[in-house]
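Colleague: only geometry, no sequence info:
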């Protein structure tokens, strides 16, 4: 009984820290936000914070993993005859929908990243992990000699261009984001048609949630902590 109670407490602390961190970043910006600010805002002790995270960057990695989980939920709505493109559209939009409450913070992070190499590297790794997860859930092979090319190409031609529109899209239904995603998927399809002889097909059937192997490891270990991302 005590063990289960402890797990619930940890989950609550992690959620509170993530929410407080992103709220403060949205309000003050990344550079002006400190671990002490987060500890004060969410009402945890310093020991509790550092038991779960190494610093602000590891909190952001945990937040990204939370958003990736929204894509796992989206595959429940897949139909057997859905195309790869339809699956990718649903997966990426599910992540943007889940991220909408944190958009102001993500906008601030995007502004800070060009002048903060460690933040930029952390964000880049998170986007690569997200891209690999989306492709894998849609049935696209991301292993093998051309796996990295597929993941990197998807991130550069689909995820990043759509994210730039999403950051400014204040419409209730994210219609501008959906239009941008459709356009980006068109571009990706044309690119894959051109590079098919070199990188292989950009398709496949959707796997079940149980059959999906874990995404490429990010900068955290199993507890969500990272020994190199303290701040």
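Modeller: Perfect, I can see it now. As the structure is a prediction and not an experimental result, all values here were calculated from the model.
Colleague: C-alpha from now on. contacts and neighbour counts both.
Modeller: Noted.
Colleague: buried stuff in whichever strand or helix holds residue 176?
Modeller: In the assignment (DSSP states H and E), residue 176 maps to helix 175-199. Neighbour-count burial for helix 175-199 flags 176-178, 180-185, 188-189, 192, 199 (criterion: 16 or more other Cα atoms under 10 Å).
Colleague: out of those, which comes closest to residue 59?
Modeller: Nearest to residue 59 among the buried residues of helix 175-199: residue 177, at 26.1 Å, using Cα to Cα.
Colleague: before we move on, the earlier item: can I get the buried residues of helix 175-199 in JSON lines with distance to residue 45?
Modeller: What follows is these, written out as JSON lines (distance: Cα to Cα, whole Å):
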{"residue": "176", "distance to residue 45": "42"}
{"residue": "177", "distance to residue 45": "39"}
{"residue": "178", "distance to residue 45": "42"}
{"residue": "180", "distance to residue 45": "43"}
{"residue": "181", "distance to residue 45": "42"}
{"residue": "182", "distance to residue 45": "45"}
{"residue": "183", "distance to residue 45": "47"}
{"residue": "184", "distance to residue 45": "44"}
{"residue": "185", "distance to residue 45": "45"}
{"residue": "188", "distance to residue 45": "47"}
{"residue": "189", "distance to residue 45": "50"}
{"residue": "192", "distance to residue 45": "50"}
{"residue": "199", "distance to residue 45": "50"}
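Colleague: pick the one among those residues closest to residue 99.
Modeller: residue 177 (12.7 Å).
Colleague: since we're on the closest residue to the closest one other than its chain neighbours, how many residues are nearby?
Modeller: Excluding the flanking residues, the one nearest residue 177 by Cα to Cα, 6 or more residues apart in numbering is residue 166, at 5.1 Å. By other Cα atoms under 10 Å, 25 other residues sit near residue 166.
Colleague: and after the helix or strand containing residue 61, which helix or strand comes next?
Modeller: In this structure, residue 61 sits in helix 56-74 according to DSSP H and E. Next helix or strand after helix 56-74 toward the C-terminus (DSSP H and E): helix 84-99.
Colleague: so which elements touch that following helix?
Modeller: helix 56-74, helix 117-137, helix 175-199 (3 or more Cα pairs under 8 Å, 6 or more residues apart in numbering; DSSP states H and E).
Colleague: and with 7 Å instead?
Modeller: helix 56-74, helix 117-137 (3 or more Cα pairs under 7 Å, 6 or more residues apart in numbering; DSSP states H and E).
Colleague: presented hereafter is structure B, for comparison with structure A:
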């Protein structure tokens, strides 16, 4: 009796790639801003945020030490979004054009959180400690923002540029929070005015910095001479024990 040919074996179904796990840090930030859109900032408690994010309180504690830190996490989300973009096509443009682009890209990244920010900001303005903490975060953010667009941040005027960008962003954001037009025409007009004002101020700062360069060099020389004289006096008074004392 002839044997029937064996039926071909069915190929195992290809395993579906696992869906990427949601970023728990972003989940916490999103949860806070969903709550903040409908609740007073002072009423939102940490356990509520954890439940909204689908995490235990212990898991959330491993991500953020405080509610204010969660708020700062939004800055990191905006940083990542801007830094992931490409500013190479702007490198031939003026600093003003580059900052305009950075601000608008940052506002685009913050747009999903606008309702929550609008509700939160009045409470934060009444809290000097919160404003100081957010200000430090903003300085760190804008150091990277400017650097990504090829704007110097580590030279002698780098700190002025960074803090100027923080102040500019703060002023523009106030208008943006109240600007519900799809084209953001009010926001862009405000940004244009602030950039022109900042450009005039920065030009004066650079002029003063350039004109006072000889005086700064003289001051460094004089201070260096005073330090040297003091070291010499200490050597004369204390002998070889001076180095050991340091």
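Modeller: Now that the structure is in, tell me what you want to look at. Keep in mind that this is a model prediction, so the values were computed, not measured.
Colleague: circling back to that earlier point, now the helix holding residue 61 of the first structure: which residue numbers in the second structure?
Modeller: Under TM-score structural alignment, helix 56-74 of the first structure corresponds to residues 67-85 of the second structure.
Colleague: now do stretch 95-108 of the first structure
Modeller: By TM-score structural alignment, stretch 95-108 of the first structure lines up with residues 106-119 in the second structure.
Colleague: ditto for stretch 171-190 of the first structure
Modeller: The aligned range for stretch 171-190 of the first structure is 181-200, by TM-score structural alignment.
Colleague: and stretch 39-47 of the first structure, by the same measure?
Modeller: By TM-score structural alignment, stretch 39-47 of the first structure lines up with residues 50-58 in the second structure.
Colleague: related to what we said a few turns ago, can you redo the helices and strands packed on helix 84-99 of the first structure as CSV with distance to residue 150 of the first structure and mean neighbour count?
Modeller: Shown next, in CSV, are these (distance: least, Cα to Cα, whole Å; neighbours: other Cα atoms under 10 Å):
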stretch, distance to residue 150 of the first structure, mean neighbour count
helix 56-74, 18, 20
helix 117-137, 8, 21
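Colleague: tell me the secondary structure for residue 180 of the second structure?
Modeller: coil (DSSP: H, G, I helix; E, B strand; the rest coil).
Colleague: give me the element the closest residue to residue 184 of the second structure other than its chain neighbours is part of.
Modeller: Ranked by Cα to Cα, 6+ apart and with sequence neighbours excluded, the top spatial neighbour of residue 184 of the second structure is residue 176, at 7.4 Å. Element membership of residue 176 of the second structure, judged by DSSP H and E, is helix 158-177.
Colleague: what residues sit buried inside that helix?
Modeller: Buried-residue list, helix 158-177 of the second structure, by 16+ other Cα under 10 Å: 158, 161-169, 172-173, 175-177.
Colleague: which other residues reach that helix?
Modeller: Contacts with helix 158-177 of the second structure, where a contact means Cα atoms under 7 Å, 6 or more residues apart in numbering, come from 103, 114, 118, 138-139, 142-143, 152-153, 187, 190-191, 194.
Colleague: what's the longest helix in the first structure?
Modeller: helix 2-28 (DSSP state H).
Colleague: which other helices and strands contact that helix?
Modeller: Checked by 3+ Cα pairs under 7 Å, 6+ apart, helix 2-28 of the first structure has helix 35-42, helix 103-112 packed alongside it.
Colleague: hmm, residue 116 of the second structure is touching residue 33, no?
Modeller: Yes - at 4.9 Å, residue 116 of the second structure and residue 33 qualify as touching, with contact defined as Cα atoms under 7 Å.
Colleague: who has more neighbours out of those two?
Modeller: For residue 116 of the second structure and residue 33, the more surrounded residue by other Cα under 10 Å is residue 33, and the numbers stand at 24 against 20.
Colleague: counterpart of the more buried one over in the first structure?
Modeller: By TM-score structural alignment, residue 33 of the second structure lines up with residue 22.
Colleague: ok, the nearest residue to that match once chain neighbours are set aside to residue 25 of the first structure distance?
Modeller: Among residues not flanking residue 22 of the first structure along the chain, residue 105 sits closest, at 5.5 Å (Cα to Cα, 6+ apart). Residue 105 of the first structure sits 5 Å away from residue 25 of the first structure, taking Cα to Cα, to the nearest Å as the criterion.
Colleague: what of residue 95 of the first structure?
Modeller: Distance from residue 95 of the first structure to residue 25 of the first structure, by Cα to Cα: 20 Å.
Colleague: for residue 66 of the first structure, same thing?
Modeller: 18 Å.
Colleague: next up, the contacts around the residue nearest the centre of the first structure.
Modeller: By Cα atoms, centre = their mean, the first structure has its centre lying nearest to residue 64, at 4.0 Å. Each residue near residue 64 of the first structure by Cα under 7 Å, 6+ apart is listed here: residue 126.
Colleague: one more time with 10 Å
Modeller: Taking Cα atoms under 10 Å, 6 or more residues apart in numbering as the contact definition, residue 64 of the first structure lies against 58, 95, 99, 123, 126, 127, 129, 130.
Colleague: pull the most distant pair out of these.
Modeller: 58 and 95 (19.3 Å).
Colleague: mean shift between whichever strand or helix holds residue 58 of the second structure and the first structure?
Modeller: Taking DSSP H and E as the definition, one finds residue 58 of the second structure inside helix 57-63. With mean Cα distance after the TM-score superposition for the first structure, helix 57-63 of the second structure departs from the first structure by a mean of 1.3 Å once superposed.
Colleague: if anything else comes up later, I'll come back, but that's it for now.
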